[in-house]
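[1] sequence first, then the predicted structure:
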Amino acid sequence: MHNTDDSVELGQRIAAARAAKNLSLRQLAEKLNVTPSLLSQIERGLANPSLNTLRMIAVSLDVPLFSLFIEPAAVNNLITRADNRKKIIFPHSNWEYTLLSPDLNGAIEMVLMTVPPHSQTAQIPLSHIGEEIAYVMSGTLTLYLGDSVEELGEGDSVKIPPSLPHMWENRDETEATVIFAVTPPSF
């Protein structure tokens, strides 16, 4: 998301997803509570959306977040090599999401989430259509899950039902990693 080409491609994918849902620029802007002008700038690659805005766009368009970043072309290879994974890196927050599945085709996706110290995934808990199983590989995290707040440590796992608002927070000094599966692909 650093250079203009990436911003233009992201904007084009957002515009294509909006068109596929038969939503006007104004209709989507209203759903996101942003101005049509800002949404237009995002779609033309002139403005970079925040992580929260990207998540809200994905939720509003009912598409996986990763679909806004990767080519829609099918991947024939069933193996995803460690040095050839698709990543979303948010430079201002240092959050990193790595798609472990070869693509978004099929009934399930696997994602590795790298959680920097003293950060959280969103400003408020958000929900998505997919059911999720998350496994904490390293570190300690606070999970806001519906009305509950739970501490999860290395080796803990959690099932997050569809549409249940949730948010991850790393309150520690060390990075945490979480691997999760989502079905259907919606992240």
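    Perfect, thanks for sending it.

[2] for the rest of this, base every contact and every neighbour count on C-alpha atoms.
    OK.

[3] dump the residue contacts of residue 172.
    The contact partners of residue 172, by CA atoms under 8 Å, 6 or more residues apart in numbering, come to 117-118, 140-141.

[4] select only the buried ones of those residues in ChimeraX?
    To isolate the buried members of the contacts of residue 172 in ChimeraX, using 16 or more other CA atoms under 10 Å:
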select :117,140,141
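
[5] which one of the contacts of residue 172 sits closest to residue 51?
    Residue 51 lies nearest to residue 118 out of the contacts of residue 172, by CA to CA, at 16.3 Å.

[6] just the element for residue 150, please.
    strand 148-152 (DSSP states H and E).

[7] and the gap between residue 126 and residue 176?
    Residue 126 is 20 Å from residue 176, where distance means CA to CA, to the nearest Å.

[8] repeat for residue 114
    6 Å.

[9] repeat that for residue 117.
    8 Å.

[10] which neighbours do these two share?
    In contact with both residue 117 and residue 176: residue 170, using CA under 8 Å, 6+ apart.

[11] can you mark which positions in the longest helix belonging to the chain are buried?
    Using DSSP state H to define each element, the chain has its longest helix at helix 4-20. For helix 4-20, a neighbour-count test (16+ other CA under 10 Å) marks 7-15, 17-18 as buried.

[12] who touches the helix or strand that that helix is followed by?
    Once helix 4-20 ends, the next helix or strand along the chain (criterion: DSSP H and E) is helix 25-32. Under the contact criterion CA under 8 Å, 6+ apart, helix 25-32 has outside partners 18, 35-36, 39-40, 53, 56-57, 60.

[13] nearest to residue 146 among the residues you listed?
    Nearest member of these to residue 146, counting by CA to CA, is residue 56, at 17.7 Å.

[14] helix/strand/coil for that closest one?
    Going by DSSP: H, G, I helix; E, B strand; the rest coil, the secondary structure assigned to residue 56 is helix.

[15] and here's the other structure:
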Amino acid sequence: MSISVEVGRRIKQYRQKHNLTLKEIEARVSVSATHVSEIERGKTSPTIGALSRIAKAFDMDPAEFLISEDLPKVHVTKKADRSRIRYEHTGMVAHPLTGPIEGQSISAAEVEFEPGMTEVKLSAHAGEEFMYVTEGTVEVTVKGRTILLREGDSLHFRADLPHRVVNRFAEPCRALLIMTPVFGF
């Protein structure tokens, strides 16, 4: 199957899964219903711009349309096999807990906030974030409000609100972080 036929098939699957008509896609992202239909049927290949705008209608990364292999419905992450991603400029370490599955809509990681760790810039992106502190203490600022989280505390917020995490304490902090849409830790 050619890549444009496969991309079109995936776009149609997402559109139908979200119960959207071609006209609704057109209204949301300014790609004509006719063009989307031609892409879905493999009659034409989408430009990168069109693919990006169509992906925006589903609040997803356009690369998801291009993944060539079929994704599994189940992904297991064993503790011994977890990867470790260190964010040098912040002092944050992430251990991803989720892997790619068909229809994935969340990402989860165990995160470590080292003493003195700070996100230099405020973040804001589509989706939601949920944090559950499993050890230590951390400060999270959301839309100008600073919240102190201790072991057992949790926080859930819209991620389009400006936010930042800081560990001003002498001990590291560990937390479970769950995000939508899918985030590549």
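    Yep, that arrived. This is a predicted model, so every value here is computed, not measured.

[16] contact partners of the strand holding residue 150 of structure 1?
    By CA under 8 Å, 6+ apart, strand 148-152 of structure 1 touches 136, 140-144.

[17] measure the mean distance from it to structure 2 post-superposition.
    After superposition onto structure 2, strand 148-152 of structure 1 sits on average 0.8 Å from its aligned residues (mean CA distance after the TM-score superposition for structure 1).

[18] trace residue 147 of structure 2 over to structure 1, please.
    Here residue 147 of structure 2 is matched to residue 150 in structure 1, going by TM-score structural alignment.

[19] likewise for residue 125 of structure 2?
    Residue 125 of structure 2 maps onto residue 128 of structure 1 when the alignment is built from TM-score structural alignment.

[20] same question, residue 160 of structure 2
    In structure 1, residue 160 of structure 2 lines up with residue 163, judged by TM-score structural alignment.

[21] does the match of residue 125 of structure 2 really touch residue 163, like I thought?
    Yes: in this structure, residue 128 of structure 1 is within contact of residue 163 by CA atoms under 8 Å, at 5.1 Å.

[22] want to throw the contacts of residue 172 of structure 1 into a markdown table with secondary structure and distance to residue 93 of structure 1?
    Output for the contacts of residue 172 of structure 1, formatted as a markdown table (DSSP: H, G, I helix; E, B strand; the rest coil; distance: CA to CA, whole Å):
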| residue | secondary structure | distance to residue 93 of structure 1 |
| --- | --- | --- |
| 117 | coil | 10 |
| 118 | coil | 10 |
| 140 | coil | 18 |
| 141 | strand | 16 |
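
[23] still touching in structure 2? Go through the contacts of residue 172 of structure 1.
    Retained in structure 2 by both residues aligned by TM-score structural alignment, their matches' CA atoms under 8 Å are the following of these: 117-118, 140-141.

[24] out of these, what pair is the most spread apart?
    118 and 140, at 11.2 Å, using CA to CA across those.

[25] any residues in contact with both of those two?
    Joint contacts of residue 118 of structure 1 and residue 140 (CA under 8 Å, 6+ apart) are 170-172.

[26] what's the closest of those to residue 157 of structure 1?
    Set against residue 157 of structure 1, the nearest of these by CA to CA is residue 170 (15.6 Å).

[27] what is the burial count for that closest one?
    Around residue 170 of structure 1 there are 22 other residues, counting by other CA atoms under 10 Å.

[28] repeat that for residue 179 of structure 2.
    Number of residues near residue 179 of structure 2 (other CA under 10 Å) recorded here: 21.

[29] got the contact list for it?
    106-108, 127-130.

[30] remind me, longest helix of structure 2?
    Secondary structure of structure 2 per DSSP H: the longest helix is helix 3-17.

[31] so which bit of structure 1 is that helix matched to?
    So helix 3-17 of structure 2 sits over no part of structure 1, by TM-score structural alignment.

[32] after that helix, heading C-terminal, what element do we hit next?
    Using DSSP H and E, the first helix or strand after helix 3-17 of structure 2 is helix 22-29.

[33] which residues touch that following helix?
    Outside helix 22-29 of structure 2, the residues that touch it by CA under 8 Å, 6+ apart are 31-34, 36-37, 53-54, 56-57.

[34] show me which of those is closest to residue 183 of structure 2.
    The nearest one, if we look at the contacts of helix 22-29 of structure 2 relative to residue 183 of structure 2 and count by CA to CA, is residue 56, at 14.9 Å.

[35] on that earlier part again, now the buried residues of helix 4-20 of structure 1 in a markdown table, with distance to residue 81 of structure 1?
    Formatted as a markdown table, the buried residues of helix 4-20 of structure 1 follow (distance: CA to CA, whole Å):
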| residue | distance to residue 81 of structure 1 |
| --- | --- |
| 7 | 26 |
| 8 | 27 |
| 9 | 24 |
| 10 | 24 |
| 11 | 28 |
| 12 | 27 |
| 13 | 25 |
| 14 | 27 |
| 15 | 30 |
| 17 | 28 |
| 18 | 32 |
